[in-house]
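# the sequence isn't on hand, but the structure is:
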């Protein structure tokens, strides 16, 4: 039996609780109750989330034990000082636990406790710079879904906690169980820890359905030629109209946006799998391995092989 203890403070961000579904469905996939999940707080009793809902918790006391501790974050960690009592509790229980995790800005709590010194960590992208400034001994990697360094795990914001919990399930019960859980949760795939927090599709965010339709077509057909003519046809516009509307709605030219989508798709394939770079280049629409490497170097500052190695370490 593996006990998972959630540490909740008043004003905690309610999305932290969504990750509990991962452990619930892991029990179902495993066919036995492997995980037991408890909610705890310093005082016990009802704790109010940032949205106003209340959760009943058990008091965190000296004898409290868990195999995995999950520390929930808050909306604004800079405006929410952490109690010294909680920091002392975490310092006391960390050496006895298998792992301890900071969900989203919960990483600030681990940092304040000194648990992340001289380690790699991440947090919500909006607060990564502040974490680095406040804790220069931590190697903050802002553009990561989650990171594990020894027994300490940290995740980016919101839904990234689900990916982190799936990573824990994979460590505990194996890849097959983790995939089964992801399928039950209707997740397209489990994101690797090294994957970026940002999505090119979200960054582009066109206003009209016709431009969105062209982008959806492009994402499904990256291996093919994607000129302005092909995209304009999907949007039912002339090439000249399409280029003008596309740039006005996304702030990018069609050519630059397509290259960014190709690069994002290639990065996922590099991080997640073992396909040769020649195959990745072909399937994502780059001319060849050399072209892929050039765009990778320009976009991420590292070669594809280096990113693949970093991703495997992060997982």
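Yes, it's here. If you're wondering where the values come from, they're calculated on a predicted model, not measured in any experiment.
# please count neighbours and contacts with C-alpha atoms only from this point.
OK.
# tell me what the host helix or strand of residue 214 is packed against?
Residue 214 belongs to helix 209-220 when assigned by DSSP states H and E. If contacts are counted by 3 or more Cα pairs under 8 Å, 6 or more residues apart in numbering; DSSP states H and E, helix 209-220 sits against helix 228-234, helix 254-272.
# may I see these organised as CSV, with mean neighbour count and distance to residue 85 added?
What follows is the helices and strands packed on helix 209-220, written out as CSV (neighbours: other Cα atoms under 10 Å; distance: least, Cα to Cα, whole Å):
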stretch, mean neighbour count, distance to residue 85
helix 228-234, 17, 58
helix 254-272, 20, 40
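# of all those helices, which lies closest to residue 83?
Set against residue 83 and scored by Cα to Cα, the helices and strands packed on helix 209-220 come closest in helix 254-272, at 38.2 Å.
# so what's the gap between the very next helix or strand once past that closest one and the chain middle?
Going down the chain from helix 254-272, the next helix or strand is helix 277-283, by DSSP H and E. When distances are taken as Cα atoms, centre = their mean, to the nearest Å, helix 277-283 is centred 25 Å away from the chain's centroid.
# stretch 135-154 now?
In terms of Cα atoms, centre = their mean, the gap separating the centre of stretch 135-154 from the centre of its chain is 12 Å.
# list the buried residues in that stretch.
135, 138-149, 152-154 (16 or more other Cα atoms under 10 Å).
# residue 36 falls within a helix, correct?
No. Counting by DSSP: H, G, I helix; E, B strand; the rest coil, residue 36 falls outside a helix, being strand.
# just the strands in the stretch 1-150 of the chain please.
In the stretch 1-150 of the chain, the strands defined using DSSP state E, counting those that start in this stretch lie at 2-7, 35-41, 45-48, 54-59, 68-71, 99-102, 120-121, 139-140, 146-149.
# Throw those strands into a markdown table and include distance to residue 191, thanks.
Compiled in a markdown table, these are given as follows (distance: least, Cα to Cα, whole Å):
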| stretch | distance to residue 191 |
| --- | --- |
| strand 2-7 | 22 |
| strand 35-41 | 22 |
| strand 45-48 | 30 |
| strand 54-59 | 29 |
| strand 68-71 | 19 |
| strand 99-102 | 17 |
| strand 120-121 | 17 |
| strand 139-140 | 19 |
| strand 146-149 | 9 |
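# what's the closest of the ones you listed to residue 183?
The nearest among those, by Cα to Cα, is strand 35-41 at 18.7 Å.
# what separates the closest one from the chain centre, distance-wise?
22 Å.
# now the angle between strand 2-7 and that strand, please.
Angle, strand 35-41 to strand 2-7, by axes from the mean of the first three to the mean of the last three Cα atoms, to 10 degrees: 20 degrees.
# got another one to weigh against that:
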């Protein structure tokens, strides 16, 4: 039976003059591709919209035409707002009005990179947390002092409004939303299609120093792969350091340099992701989920899962567990 697109969560990308093609491509790749062949169902109803019949993209790279007008934004469940490099140029009033209408009716708003400027200019970020590309942090603070800018993170989830730093962080936030909407298994499948990390915590740093090595390869890939295969074991930072044949201090420096996070934070994130997958596959015994994911106790499982997903294990099972359980 064909899937009814009217029942799908509707994602609309609002494109404006001089918008960045990269973030538009990220949104299309995450939310717009058809997934029925690989997942057996579609995830989103996706479309673009623009204030003008012909929209010149960044630096005149190409002109976008043939997309719906701004009225499409009025039916969005998630509205991704315009971003562009000329942050000092005000957005057109019709675009800002469309953002305000979406916010007023409870749509989820998403800003990639300089999209935070669009949200702030529309007045929907006052008193809220947000992020933007690090190079525009000072300009953003000067123009929008009522917004709590967090310039050194990949993305910020402030309830119904989410913002991501530039470029690849748009993919991080997109996959985060897929995970929140459809669960870890689906997000992992989408990330595999992208050949991209399935889960990077939003609190990781935007700017990760990667000096050109003049010594043997110091990649963390081998120890990360090994750790993922041994999450049920009582792994510690010392365990990982010994596996990598370095001191804990050196391992910590490498994690910070290569991943922008700490070994312990990475380990906890991987364990929560595994716990989510176990619940999605139908495991109902919380003690088993806690043990096999390495989280240890059901109390720790509940605390970690709620922190990462905003849901208790039982609520997560209802939302993302096997279909027969959700329908039953």
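Sure, I can see it. What you see is a predicted model; the values in this text were computed from it and never measured.
# TM-score for the pair, please.
Remark: TM-score between the superposed chains equals 0.69 [TM-score structural alignment, normalised by the length of structure 1]; 248 aligned residues with a Cα RMSD of 3.2 Å.
# out of the strands of the stretch 1-150 of structure 1, nearest to residue 172 of structure 1?
Among these, strand 2-7 comes nearest to residue 172 of structure 1, with 9.2 Å by Cα to Cα.
# according to the alignment, the closest one goes to what range in structure 2?
Mapped onto structure 2 using TM-score structural alignment, strand 2-7 of structure 1 spans residues 9-14.
# for that stretch, give me the average deviation versus structure 1.
Taken over the aligned residues, the distance from stretch 9-14 of structure 2 to structure 1 averages 0.9 Å (mean Cα distance after the TM-score superposition for structure 1).
# what are the contacting residues of that stretch?
With contact meaning Cα atoms under 8 Å, 6 or more residues apart in numbering, stretch 9-14 of structure 2 is reached by 24, 27, 31, 43-50, 70, 72-73, 75-82.
# one more time with 10 Å, if that's ok
Contacts of stretch 9-14 of structure 2 with the rest of the structure, by Cα atoms under 10 Å, 6 or more residues apart in numbering, involve 24, 27-28, 31-32, 42-51, 68-70, 72-83, 95, 98-99, 107-110, 181.
# residue 271 is in contact with residue 310 of structure 1, correct?
Yes. If you go by Cα atoms under 10 Å, residue 310 of structure 1 and residue 271 touch, sitting 8.4 Å apart.
# which residues are in contact with both of those two?
By Cα under 10 Å, 6+ apart, residue 310 of structure 1 and residue 271 have these common neighbours: 193-194, 304.
# which one of the residues you listed has the most neighbours?
Highest neighbour count within those: residue 193, with 28 neighbours (other Cα atoms under 10 Å).
# do you know how far the alignment partner in structure 2 of it is from residue 215 of structure 2?
Under the alignment (TM-score structural alignment), residue 193 of structure 1 pairs with residue 202 of structure 2. Distance, residue 202 of structure 2 to residue 215 of structure 2, using Cα to Cα, to the nearest Å: 31 Å.
# with residue 23 of structure 2 instead?
From residue 23 of structure 2 over to residue 215 of structure 2 (counting by Cα to Cα), the distance is 35 Å.
# more neighbours: those two, which one.
Using other Cα under 10 Å as the criterion, residue 23 of structure 2 and residue 215 rank with residue 23 on top: 24 against 6.
# list the contacts of the more buried one.
By Cα under 10 Å, 6+ apart, the contact set of residue 23 of structure 2 is 29, 80, 82-84, 111-113, 115, 166-171.
# which residues does the equivalent of residue 91 of structure 2 over in structure 1 contact?
Using TM-score structural alignment, the equivalent of residue 91 of structure 2 in structure 1 is residue 82. Residues counted as contacts of residue 82 of structure 1 (Cα under 10 Å, 6+ apart) are 9, 108-109, 112-113.
# ok, back up a step: in the buried residues of stretch 135-154 of structure 1, find the pair that's most separated.
Maximum pairwise distance in the buried residues of stretch 135-154 of structure 1, criterion Cα to Cα, is 19.8 Å, between 135 and 145.
# can you map out the helices along the stretch 51-200 of structure 1?
Here the stretch 51-200 of structure 1 has its helices, by DSSP state H, counting those that start in this stretch, at 84-93, 106-112, 128-134, 160-173, 175-184, 200-204.
# I'd like these laid out as a markdown table, including mean neighbour count and distance to residue 232 of structure 1.
What follows is the helices of the stretch 51-200 of structure 1, written out as a markdown table (neighbours: other Cα under 10 Å; distance: least, Cα to Cα, whole Å):
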| stretch | mean neighbour count | distance to residue 232 of structure 1 |
| --- | --- | --- |
| helix 84-93 | 14 | 56 |
| helix 106-112 | 25 | 45 |
| helix 128-134 | 17 | 39 |
| helix 160-173 | 22 | 35 |
| helix 175-184 | 18 | 35 |
| helix 200-204 | 14 | 17 |
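# how about the contacts made by the residue sitting nearest the centre point of structure 2?
Closest residue to the average C-alpha location of structure 2: residue 173 at 1.7 Å, with Cα atoms, centre = their mean. Residue 173 of structure 2 makes contact with 26-27, 30, 110-112, 154-157, 162-165, 179, 199-202 under the criterion Cα under 10 Å, 6+ apart.
# map it onto structure 1.
Per TM-score structural alignment, residue 173 of structure 2 is aligned with residue 164.
# from residue 156 of structure 1, how far off is its match?
As judged by Cα to Cα, residue 164 of structure 1 and residue 156 of structure 1 stand 9 Å apart.
# who touches both of the two?
With Cα under 10 Å, 6+ apart, residue 164 of structure 1 and residue 156 have common neighbours 102-103, 145-147, 193.
# hmm, residue 138 of structure 2 is touching residue 151, no?
Yes. Using Cα under 10 Å, residue 138 of structure 2 and residue 151 qualify as a contacting pair, with a distance of 9.3 Å.
# what about stretch 139-159 of structure 2, how long is it end to end?
End to end - Cα to Cα - stretch 139-159 of structure 2 spans 24 Å.
# residues in structure 1 aligned with that stretch?
So stretch 139-159 of structure 2 sits over residues 130-150 in structure 1, by TM-score structural alignment.
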